[in-house]
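Trainee: Sharing a model that was predicted from the sequence below.
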Amino acid sequence: MLLKDFPQECWESIFKFLGQGKDLESVSMVCKKFLSITNQVKFSLTIHDSTILFLSRLLSRFLRLKAIDFSHFNGELEDILHQISQSGLDLDLINLSNQRTLPVDGLRELGTKMINLRVLICSNVGSLRDSHLVVIAYCFPFLEELDISFPLDSQASDFGLLRLSSMLENLCKIDLSGNHLITDKSLLSLCQNCRSLEEISFFQCFKISQDGIASAIRMRPSLSSISFNIEKKRIHGPGLTPLPINLDLIDSFVSLKRLNAIDLSNSFISDEFLISVADGAVNFLKKLVLQDCCNFTFSGIFYVLSKCQYVQSLDLRKADFLTDQCINKLSIFLINLTSINLSGCCQLTNSTFFILTRNCPLLLEIKMERTYIGVEGEEDSNSMSDFVVNRQVKAVHLGDNILLNDASLIKFTSICAGLQLLDLNACEGITGECVAEVMKRCYVIRHLNIAYTGIEKFEINFEVSQLKVLNLSGARIEDESLSIISKWCSGLMLLDIQNCWYVTAKGVREVIENCIALKELNLRNCSLVDDDFVCGLMHARPSLRKIITPSGVDFYG
């Protein structure tokens, strides 16, 4: 069948599978037919400062856009939102995060056109006031998801939240985190008025009391996701005893029968609290985040996981009571686990890695940063033939493990030969020879972070065709290593060599000439490379979209 005879619907299905990123952009350059089809299947657009010059052209080109992201944009938004409101688009999502302030007039105009807007993200804005919340509710009455978390200057109070909750009847998900003035009134109003509410987050909202949380849970027992932290306050007196958890709050969690996700990061909790969560969510809980929590024990987490065996994502960062033996006991309940974070669990050794890869058949991601990994445990006494190969694991994060050595890493990657992401940031015991061996074994690897490992040479003599992202920040490499990278890693899309003090313009030029797919290049603090040389790189490699110069200036193409 000829290209022209292949049905457009089939091409659209194929291109949708590629996603909305750089792969789709590359396809659009093949021929006019592909350009036309990609125009129809591109649904999201990220705006950078340099994008503004072409915005009107982009809006008329991508007529099916559903999401626009301004979180990387640093300019004024009022005129831009006016352009978007006049474009005829029917947007589903707008991300206004990281803006100095919310563009009130632009939102009002947008609200007259984008009546079906479903998701609005306004995280980390410079200031947030009650008037902003009223405008949001008035302009976008059909919102289902709203994120107003962590404004730098929050003046939002119960007044604004009460107005907002009374107008957004369809709200399903809201993140209030970091708005320190709101109280129990806001939480109860949301649970009472927003009858579709399923997910709510309110980290660092310490005027919301434990009694208020308990009342809200009982008012809205259909919540599927809740995220908050119980402040680690202490009672003045001998020993500075932490404030106890309200028994009413503990009891209330039994009513959350459909809870599938709970995040209690940085909280003072107890085993009794965890038991209550498990007794309520026994058949539904899929995500449990207890990172940086204190006052619970192995008994508490054992009870939860023995009752809730559908957990897919588990975060126990800094649970420093955990040992290899603990993980072995827990692993029999983790048959559905896909992601685990054990970073900062300082007693865990290599044995935990082997236990997880052997006993968790669906595991995709392992995070074991800042542990005792690199030290042999009981499992290391086995021969390599005793280890179970697990090709399901796709991402391993082992950063800041100063004891990790070549021998241990070779074992890990022999077991997880299907790795696509490997993070070895600041693992100073790893050598360049070991990295080369890892890349040979994990031939489908796409993302490799070996920043600040002390590696002096990057030596491979084989094609690494799948590698897209390479971070060599702080390495002691010279131009010779860049020459090898440009020859054998020609498919690179992002190269980070900041603080590589020995590379020169010669090595950088070779990378630019040979890595034809390169999109981003970080040269910050590469003191032997001149800024004037960098300015001409955009013309030498048209695919480049972002360069960070040695002096730290961002250039966008």
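Mentor: On my side now, so go ahead.
Trainee: Going by C-alpha atoms from here, please, whenever you check contacts or count neighbours.
Mentor: Noted.
Trainee: Assign a three-state SS to residue 521, would you?
Mentor: Of the three states, residue 521 takes strand under DSSP: H, G, I helix; E, B strand; the rest coil.
Trainee: Test my guess that it contacts residue 546.
Mentor: Yes: with contact defined as C-alpha atoms under 8 Å, residue 521 reaches residue 546; the gap is 6.5 Å.
Trainee: Now do the strands in the stretch 401-550 of the chain.
Mentor: Using DSSP state E, counting those that start in this stretch, the strands of the stretch 401-550 of the chain run over residues 421-423, 447-449, 469-471, 494-496, 520-522, 546-548.
Trainee: Next up, a structure to set beside the first:
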Amino acid sequence: MRGHDRINACLPDEVILEIFRHLDSKVSRDACSLVCKRWLTLERLSRTTLRIGASGSPDLFVKLLARRFVNVKNIHIDERLSISLPVQLGKRRGSDQLALSSPKLQYVSEISGSEEGQVESYCLSDAGLTALAEGFSKLEKLSLIWCSNISSVGLMSLAYKCIYLKSLDLQGCYVGDQGLSAVGKCCKQLEDLNLRFCEGLTDMGLVDLALGCGKSLKSIGVAACVKITDVSLEAVGSHCKSLETLSLDSEFIHNKGVLAVAQGCPHLKVLKLQCVNVTDEALIAVGTRCLSLELLALNSFQQFTDMGLSAIGNGCKKLKNLTLSDCYFLSDKGLEAIAAGCKELAHLEVNGCHNIGTLGLESIGQSCQSLTELALLYCQRIGNSALLLVGRGCKFLQALHLVDCSNIGDEGIGSIARGCQNLKKLHIRRCYKIGNKGIVAVGENCKSLTELSLRFCDRVGDEALIAIGQGCSLKHLNVSGCHQIGDAGIIAIARGCPQLNYLDVSVLQNLGDMAMAELGEGCPLLKDIVLSHCRQITDIGLAHLVKNCTMLESCHMVYCPGITAVGVATVVSSCINIKKVMVEKWKVSQRTRRRAGSVISYLCIDL
């Protein structure tokens, strides 16, 4: 009833705050914060997370945020954020995770070479980090992504003030040893630490941190830190007894460091290695000592063999996730050892391991009945019979990814379709032996399929998509480069998949306006569509598409000669939620540019 406030009169602050905490939708939170001043205040109190881009006047900016959002415990600052419109300091943008844009991003393109140094003032500095520490003393999680102006001075201020810090991400920050030592000295509850691309650090900083807060530390990530060596890992192994996750990408780590961690951290669950100087000796130690290991990722290994992987299979019985990427000396024997020992394996990715073939994967299919996701990338020696056994043995498989697997064809895909009827995701790229027969089997058997990607599979045509449209309710479809697909196949999808929200039909030369009209009628939830290089689609088809697809957020339509400035204007004016339109610059009229210049991107600006 107008003039009567029945909610504020009855509900105490605590109840309204609890309601706000359960709102996940940005739109809902924004609407609530605009109801009245009381709700605005309470909605600010309910915020626990802020997401911030770089900002000018960091002292003033962070202090303003601290006054408004006093209960914030998680802050993410990422200077890579590509937000073009700055937010004025006196204005507010409501959302569950406040996104504040960067004036730097607007000004960089406007400054001249002589003014280049001014950009520095729009990056978070030590002064800004000090202000943040003073304003958010309850901080538990902080991410500083590529904040290049931060040094040990700012990090020391943070450490002294934010003693409850549990997670610290310094990716791309040029901080030094003094700052990291201060974190170890003061932040005794620190559990997660990311030092990827922190080029200013040496062993001294990480050793001091391990000495200071090693008892609480559970996760460490190091990449491209050329001065961090085995000395640091020896300190980690000695003092971080609760360590569960270790990620290393370094040419300066050897067996000695990994051995120290394996011997000193028996609770290790996640190990990701991209260290070309680590050999079988280290992996054998991991297999012997780290019996709780659940995830192992080995990337670009050139010095270890089946002996190391066999040790993992023999010792790590709890292994659930295994990634093998560019491991040239692994063969079927190593994968057979994994299959024999790791019965709980749920995720397997084999990428570019050219000596692993059909026999290795057959052993996985026979022994690993819990497998839910399988990715085979650039596996030229794996054939159909391997997928036959996976289909028979892995009934719970939900996702299959195939890239450049030249010996896998319709027979293998058919085996998966008939045996793994819980399949939800099927992504195939450049597997030229896979055609209509295999995909028809998927449509007939895999009723739970929601994501289908068939990129550059030139034997797949309309017959396959008709079966998919009749049997599955897709949300995501990518048939880019499948030149045999035309209107009939996409029309079947439009009529059979009303939940579709993503569609990529780029490089389909036979696709025309009739399919666009059917998509407009049948897929009102469509948010993203890629039409690039579709020569038969015109402004007419585009108009039919956007007439009912009012939720459309992005549309890529470069190199579509039938689409003109009229079609671009139609998309911009009809889709109120549009965020990105990619098109040639000459197809955008002055009026469209004035109306929606911020959402238009140009792939080839000179066309």
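Mentor: Looks like it arrived, so ask away. In this text, all values refer to a predicted model and were calculated from it rather than measured experimentally.
Trainee: TM-score for the pair, please.
Mentor: TM-score of the superposed chains, computed with TM-score structural alignment, normalised by the length of the first structure, equals 0.79; 522 aligned residues with a C-alpha RMSD of 3.9 Å.
Trainee: related to what we said a few turns ago, can you redo the strands of the stretch 401-550 of the first structure as a markdown table with distance to residue 394 of the first structure and mean neighbour count?
Mentor: Formatted as a markdown table, the strands of the stretch 401-550 of the first structure follow (distance: least, C-alpha to C-alpha, whole Å; neighbours: other C-alpha atoms under 10 Å):
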| stretch | distance to residue 394 of the first structure | mean neighbour count |
| --- | --- | --- |
| strand 421-423 | 6 | 21 |
| strand 447-449 | 10 | 20 |
| strand 469-471 | 15 | 21 |
| strand 494-496 | 19 | 22 |
| strand 520-522 | 23 | 22 |
| strand 546-548 | 27 | 21 |
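Trainee: want to try a markdown table for the ones you listed, with distance to residue 358 of the first structure as columns?
Mentor: Listed next are these as a markdown table, based on distance: least, C-alpha to C-alpha, whole Å:
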| stretch | distance to residue 358 of the first structure |
| --- | --- |
| strand 421-423 | 19 |
| strand 447-449 | 24 |
| strand 469-471 | 28 |
| strand 494-496 | 33 |
| strand 520-522 | 37 |
| strand 546-548 | 41 |
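Trainee: so which of those strands comes closest to residue 286 of the first structure?
Mentor: Among the strands of the stretch 401-550 of the first structure, the nearest to residue 286 of the first structure by C-alpha to C-alpha is strand 421-423 (23.5 Å).
Trainee: mind checking what residue 266 of the first structure lines up with in the second structure?
Mentor: Per TM-score structural alignment, the equivalent position to residue 266 of the first structure in the second structure is residue 326.
Trainee: how close does that match sit to residue 353 of the second structure?
Mentor: 5 Å (C-alpha to C-alpha, to the nearest Å).
Trainee: These two: who's more crowded?
Mentor: Between residue 326 of the second structure and residue 353, counted using other C-alpha atoms under 10 Å, the more crowded position is residue 353 (22 against 18).
Trainee: Now do the same contact list for that one.
Mentor: Listed by C-alpha atoms under 8 Å, 6 or more residues apart in numbering, the contact set of residue 353 of the second structure reads 324, 325, 326, 327, 328, 329, 330, 331, 378, 379.
Trainee: Just the ones of the residues you listed in strands?
Mentor: Taking DSSP state E, the ones among the contacts of residue 353 of the second structure that sit in strands are 324, 325.
Trainee: hmm, which of the contacts of residue 353 of the second structure are common to the first structure?
Mentor: Retained in the first structure by both residues aligned by TM-score structural alignment, their matches' C-alpha atoms under 8 Å are the following of these: 324, 325, 326, 327, 328, 330, 378, 379.
Trainee: Using JSON lines, lay out those together with distance to residue 336 of the second structure.
Mentor: Formatted as JSON lines, those follow (distance: C-alpha to C-alpha, whole Å):
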{"residue": "324", "distance to residue 336 of the second structure": "14"}
{"residue": "325", "distance to residue 336 of the second structure": "17"}
{"residue": "326", "distance to residue 336 of the second structure": "18"}
{"residue": "327", "distance to residue 336 of the second structure": "15"}
{"residue": "328", "distance to residue 336 of the second structure": "16"}
{"residue": "330", "distance to residue 336 of the second structure": "11"}
{"residue": "378", "distance to residue 336 of the second structure": "19"}
{"residue": "379", "distance to residue 336 of the second structure": "16"}
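Trainee: just the residues you listed now: which is nearest residue 482 of the second structure?
Mentor: residue 378 (19.6 Å).
Trainee: Which residue of the first structure is paired with the closest one in the alignment?
Mentor: Using TM-score structural alignment, the equivalent of residue 378 of the second structure in the first structure is residue 318.
Trainee: Neighbours of that match, how many?
Mentor: 20.
Trainee: That one contacts residue 289, correct?
Mentor: No: using C-alpha under 8 Å, residue 318 of the first structure is not in contact with residue 289; the gap is 11.5 Å.
Trainee: Give me the spatial nearest neighbour of the residue mapped onto residue 356 of the second structure from the first structure, chain neighbours excluded.
Mentor: Taking TM-score structural alignment, the alignment pairs residue 356 of the second structure with residue 296 from the first structure. Nearest non-adjacent residue to residue 296 of the first structure, counting by C-alpha to C-alpha, 6 or more residues apart in numbering: residue 270, 4.6 Å away.
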